[in-house]
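J.: fold the following.
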Amino acid sequence: MTDHIIIGGGVIGLTLAYSLACQNESVLVLERGTCGQETSRAAAGMLATDIELREELHALAARSRRLYPLLARRLERETGIDCGYREQPFLLKRNGREYVFPSVGQIDPRRLTTALMSALRKRGVSIEEQVDVTRICENEDTVRIESNEGEWTGRTVTVAAGRGSQALLATAGISIATYGVKGECLAVRLAGEPLPSILFDDSVYLVPKADGRILIGATELPYDETVGVRVAGVMSLLQAAEQLYPPIRDAVIEEVWSGIRPQTESGLPYLGVADSSRRIFLATGHHRHGILLAPVTAEILANTLRLIQKEEVR
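T.: Alright, predicted model coming up:
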C-alpha cells in the first residue's frame, strides 16, 4: 500500500509528489495520458503580478514566487536540468495604464515537468501513465483506486487532474463545479536582438524564453473543450502582438498549440480536503494560475498529508 496516491501528472501533481518524496513519504502518481502533456505543456510559465490576480490569491502567489527559485535550484542540483527559471522586466498595460515591474519571475513548464519526472524517478516514486481512473472508493482507513490498469490502495488520494477532476470526484460522491476554458498559443522566433522584457496587455502577452523563442498567448474560450487551434485565434493573437511589439511581424512561427484550463465560478481553486471526506484531497480549478501556484499548492497539501500520516502512525 502507498501512503499517498496523486491522480494527475501535470505540474501541480508532480510538484506535490516531489514535495512528499523529499520527506520520504511513499507516493504513486497516476496519469491518464503522458505526464505534463496537457494543460501544463500549454502554459507560458509567467509568475503573474498581483495586478493580474484576485486579491484572495495575493498571499498564496507571493509565497509561491518565493518558493520557485528554491525549487528550480534544487531540481537542477538533483537532475542537471535547467528549469528555465529567470527574472526579467515586465511591462503590463491594463485599462489604459502602464505598470512597469523591474523583475518578475518565469519558469519553463516543459523543462520543469521533465526535471520533476527525473527527480521523482531518482527518488523511487512510481509514475504510471496511460491509466484511466474509473472510480475512487474511500474506506475508513484507506482509499482504493480502480482503473483500466487495475487497482491501487493508498492512505490518501489527491485529485489534481485538471478538468477531469470533476468526473473523478463524482465517482466518490464528491461534487465540485468547474468548466473548461480553452486557450490557444503560439511560439515564434525573431532574429536580431532578443525581446528584453515580458509584455502584457488586455489582449495578448509576449514571453521571451531563454532558448530564444517568444511565446504569444492566449485566447480565452469559456466552455470550449475542443482540440486544435483556430486560424481566427492565431490571427487575433498575431494582430494584437504586432500592435504591442511591431518587430514581431518579422518573426517565424515555430509551433501552435492549445490547452484546456479548469476554471471555477468563484475564480478560486479547490485546495484541501474534500467536503465530507477525510482521505480525498483536491488540487484543481487553478485556471490560468496553475504554474504560478504549483509550489504553494504542494506545500500546503504536503504539510496536511504528512500530518495525517504521522497521526495514524501514532
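J.: okay, CA-based contacts and neighbour counts for the rest of this
T.: Fine.
J.: burial check on residue 56, number of neighbours?
T.: By the criterion of other Cα atoms under 10 Å, residue 56 has 10 neighbours.
J.: for it, give me its contacts.
T.: Residue 56 makes no contacts at all, as judged by Cα atoms under 8 Å, 6 or more residues apart in numbering.
J.: repeat for residue 203
T.: Taking Cα under 8 Å, 6+ apart, one finds 237, 240 in contact with residue 203.
J.: any figure for the gap between it and residue 91?
T.: Plainly put, residue 203 is 14 Å away from residue 91 if you go by Cα to Cα, to the nearest Å.
J.: same question for residue 292.
T.: As judged by Cα to Cα, residue 292 and residue 91 stand 18 Å apart.
J.: who has more neighbours, these two?
T.: Per other Cα under 10 Å, whichever of residue 292 and residue 91 has more neighbours is residue 292, with 25 against 18.
J.: tell me the spatial nearest neighbour of that one, not counting adjacent residues.
T.: Of all residues not flanking residue 292 in the chain, residue 47 sits nearest, at 5.0 Å (Cα to Cα, 6 or more residues apart in numbering).
J.: so what does the helix or strand encompassing residue 304 touch, helix or strand wise?
T.: Using DSSP states H and E, residue 304 sits within helix 290-313. Applying 3 or more Cα pairs under 8 Å, 6 or more residues apart in numbering; DSSP states H and E, we find helix 290-313 packed against helix 11-22, helix 58-79, strand 270-273.
J.: surely residue 204 meets residue 240?
T.: Yes: taking contacts as Cα atoms under 8 Å, residue 204 lies within contact range of residue 240: 6.1 Å.
J.: more neighbours, these two?
T.: The neighbour count for residue 204 versus residue 240, taken as other Cα under 10 Å, is higher for residue 204 (21 against 18).
J.: check the gap between the more buried one and residue 198 for me.
T.: 11 Å.
J.: picking that back up, quick one, what contacts the residue nearest to residue 292?
T.: 65, 104, 105, 106, 107, 291, 292.
J.: tell me which element the closest residue to the third one other than its chain neighbours is part of?
T.: Put plainly, it is residue 105. In space, and not counting its chain neighbours, residue 105 is closest to residue 87: 4.2 Å by Cα to Cα, 6+ apart. For residue 87, the host element (DSSP H and E) is strand 86-94.
J.: kindly report the same for residue 154.
T.: Counting by DSSP H and E, residue 154 is found in strand 150-159.
J.: the structure of the following sequence is requested for comparison with the preceding one:
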Amino acid sequence: MTKSSEVAVVGGGIIGSAIAYYLAKAGHQVELLEAGKVGSGSTQAAAGMLGAHSEFKEFGASLYSFARTSQAMYEEAETDIRSLTGIDIERRTGGLMQLVFNEEEKEMLLSQFSSLKGVTWLDCPTVTKKMPGLSKSVLGAFHMAEDVHVTPEIACRGFHTAASMLGARINAYTSVDEIVKESDHYRLRTSKGEWQAERVVIASGVWSNALLQRSGLGTPIFPVKGECIAVTNTQTPLTCSLFHDQHYIVPRNNNELIIGATKIKNDWSTEPTLGGLQTIVEKARKMLPEVDKMPFRRSWAGLRPQTSDGKPLIGEHPEMKGLFIAAGHQRNGILLAPATGKMICDLIGSNVVPEEWKEAFRVDRLNTGEEVLM
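T.: Sure thing, here's the model as predicted:
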C-alpha cells in the first residue's frame, strides 16, 4: 500500500530534522525518511559550534545575516524542545575565543570584525587570566560571546523528537531511491515501499547529489572530509571554545574536549588517517599545550557537504514545483539548521522570506550541467 503525506523530508541529519520540526510546528503533515539511523551521518561527526562571528570571513553579507538569524533562533528552539521532549540540547554558553599569535593576525582580524557587534578584543594578560592553560605565545584573543555551541547529535535528536511530538512521522533506515513527479504529487520509491507526497524536500547532505542529478540540477555538492579527536580534559577547565586558523577545541558537558578538524576535498572515506590526526593535534597543541597530557578517547571523520561557492542550496526547484532542496551547508550545518528549517517552512507556506536569501541560496545557481569531479 502506498503511504501518503503532505510533505516528505528526505534526510534525517540536523538539517532534515530541523525542517521536519518547523513544518510540524506550523501544522503540516510530515514524513521524514532517513537511509540510516537518524542523525548518524555528518551531524554526529560535527563539533557543534554556532560560529556566526568566527566564520564571518567565509560568509558573504547574505549568509552572515542568515547565520546570525539562525544563531539567535537556537535560544527559542532550546526552550521549546526541552518543553516538548525533556531533551537538553546542551547549548553551552561562554562563547568562543579566536586566538591571535602576532600583530599581523590582530590587524587583519580587527579589520574583519570592525563592523560586527559582540566581538571584543582581549589582551594577553586578560586572556591568560581567564584561561591559564593557553600557549605562552598567544598575543591575545577576540572573544565572541554569542558564538556558543550545542552537542550536535543531541540537538538533532531534540529536533526530530519534537517534530514527532508535533505529529511528524520519523522513518529511519528508509532510503529513497527515486523521486518521480506525477501530476499534482510526487511518488517516492524507497527501501520500504512507495510514498506519495504533495511536496518533497531533499536534505541528505553530500548524499543529495543522486536525487539532484535526476531532477536536472547536476551534482553541485562535493564532500570535504573532516577528521576529529576527543580527549578527556584532566587539566584546566575550558569555559569557552578555542579557535585558530579554522581549527578548534570545543568543551563538552561530559568533560570531553572535541579537537578538529582537517579539510580534505573530494575524499569520500569516513576513516581518520594518522596524518590527519597528527595535523589537528599539532594545531591543538599550539593553542592549548596541555592537550598532550589528556587521555585519548576516540577519533572519527565526517563528510561535510560543500558547494563550489560555499553557500548552501535552499529553495524550490525552478522547474519542478513542490520539490525543495536544503543541502550543501558545509561545516556550518549545525549553525544554520534552525534558519534553514524555518526558511523551507516559510517557502512551503508561501510566507515572506528575505529576497537576498532566496537569491543567495537559489538551487539552480550552480547548475552547469557538469559533474563534480570525485
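J.: returning to that earlier point: count the neighbours of the residue nearest to residue 105 of structure 1 for me.
T.: For residue 87 of structure 1, using other Cα under 10 Å, the count is 17.
J.: ok, it touching residue 108?
T.: No: applying Cα under 8 Å, one finds residue 87 of structure 1 not in contact with residue 108, separated by 11.9 Å.
J.: picking up where we left off before, what's the closest of the helices and strands packed on helix 290-313 of structure 1 to residue 183 of structure 1?
T.: helix 11-22 (17.3 Å; Cα to Cα).
J.: now what about that closest one, what contacts it?
T.: 6-8, 26-29, 36, 40, 109, 112-113, 116-117, 119-120, 123, 125, 160-161, 283, 290-291, 294-295, 297-299, 301-302, 306.
J.: contacting residues for the aligned residue in structure 2 for residue 5 of structure 1?
T.: In structure 2, residue 5 of structure 1 lines up with residue 8, judged by TM-score structural alignment. The neighbourhood of residue 8 of structure 2, defined by Cα under 8 Å, 6+ apart, consists of 30, 31, 32, 33, 197, 199, 200, 201.
J.: map residue 50 of structure 1 across to structure 2 for me.
T.: Aligned counterpart of residue 50 of structure 1 in structure 2: residue 53 (TM-score structural alignment).
J.: that match: how many residues sit nearby?
T.: Number of residues near residue 53 of structure 2 (other Cα under 10 Å) recorded here: 26.
J.: and residue 288 of structure 1, by the same measure?
T.: 24.
J.: how about it, what's its partner in structure 2?
T.: Under the alignment (TM-score structural alignment), residue 288 of structure 1 pairs with residue 331 of structure 2.
J.: is that match in contact with residue 304, as I believe?
T.: Yes: when contacts are counted by Cα under 8 Å, residue 331 of structure 2 is listed as touching residue 304 (5.8 Å).
J.: what is the most widely separated pair among the contacts of residue 8 of structure 2?
T.: 33 and 199 (13.4 Å).
J.: of those two, which one has the most company?
T.: Neighbour tally, residue 33 of structure 2 and residue 199, criterion other Cα under 10 Å: the higher count belongs to residue 33, 27 against 21.
J.: and residue 160 of structure 2, how far from residue 14 of structure 2?
T.: 8 Å.
J.: who's more crowded, the two?
T.: residue 14 (35 against 29).
J.: just confirm residue 64 of structure 2 contacts residue 70, I think it does.
T.: No: at 9.7 Å, residue 64 of structure 2 and residue 70 do not qualify as touching, with contact defined as Cα under 8 Å.
J.: which of the two has more residues huddled nearby?
T.: Neighbour totals were compared for residue 64 of structure 2 and residue 70, and residue 70 leads with 22 against 17 (other Cα under 10 Å).
J.: quick check: closest non-adjacent residue to the corresponding residue of structure 1 for that one.
T.: Counting by TM-score structural alignment, residue 70 of structure 2 corresponds to residue 64 in structure 1. Closest residue to residue 64 of structure 1 apart from its sequence neighbours, by Cα to Cα, 6+ apart: residue 296 at 4.8 Å.
J.: cool, residue 160 of structure 2 as well?
T.: residue 17 (4.8 Å).
J.: mind checking what that neighbour lines up with in structure 1?
T.: By TM-score structural alignment, residue 17 of structure 2 lines up with residue 14.
J.: what distance do you get for that match to residue 115 of structure 1?
T.: Noted for residue 14 of structure 1: a distance of 10 Å to residue 115 of structure 1, by Cα to Cα.
J.: and residue 75 of structure 1, by the same measure?
T.: Residue 75 of structure 1 is 6 Å from residue 115 of structure 1, by Cα to Cα.
J.: who touches both of those two?
T.: 81, 82, 83.
J.: any idea how far residue 108 of structure 1 is from the first one?
T.: Think residue 81 of structure 1. 11 Å.
J.: run the chain-centre distance for the strand holding residue 87 of structure 1.
T.: In this view, strand 86-94 of structure 1 has its centroid 20 Å away from the chain centroid, taken as Cα atoms, centre = their mean, to the nearest Å.
J.: what's the following helix or strand past that strand in contact with?
T.: Remark: after strand 86-94 of structure 1, the chain's next helix or strand is strand 97-106, criterion DSSP H and E. Here strand 97-106 of structure 1 makes contact (Cα under 8 Å, 6+ apart) with 45-49, 65, 84-93.
J.: next, the buried residues of the following helix or strand past strand 97-106 of structure 1.
T.: Using DSSP H and E, the helix or strand that follows strand 97-106 of structure 1 towards the C-terminus is helix 109-122. In terms of neighbour count (16 or more other Cα atoms under 10 Å), helix 109-122 of structure 1 has its buried residues at 109, 110, 111, 112, 113, 114, 115, 116, 117, 118, 119, 120.
J.: which one in structure 1 is aligned with residue 174 of structure 2?
T.: Structural alignment (TM-score structural alignment) places residue 174 of structure 2 against residue 131 in structure 1.
J.: spit out the contact partners of that match.
T.: 30, 31, 32, 33, 147, 148, 149.
J.: count of neighbours near the second one?
T.: For residue 31 of structure 1, the number of neighbouring residues by other Cα under 10 Å comes to 22.
J.: which position in structure 2 aligns with it?
T.: That one, residue 31 of structure 1, aligns with residue 34 by TM-score structural alignment.
J.: now do the contacts for that match.
T.: Per Cα under 8 Å, 6+ apart, neighbours of residue 34 of structure 2: 10, 11, 12, 171, 172, 173, 174, 175, 176.
J.: same thing with residue 158 of structure 1?
T.: 4, 5, 6, 7, 280, 281, 282, 283.
J.: one more pass at 6 Å, please.
T.: 6, 280, 281, 282 (Cα atoms under 6 Å, 6 or more residues apart in numbering).
J.: which ChimeraX command selects the buried ones in these?
T.: Of these, the buried ones can be selected in ChimeraX as follows, counting by 16+ other Cα under 10 Å:
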select :6,280,281,282
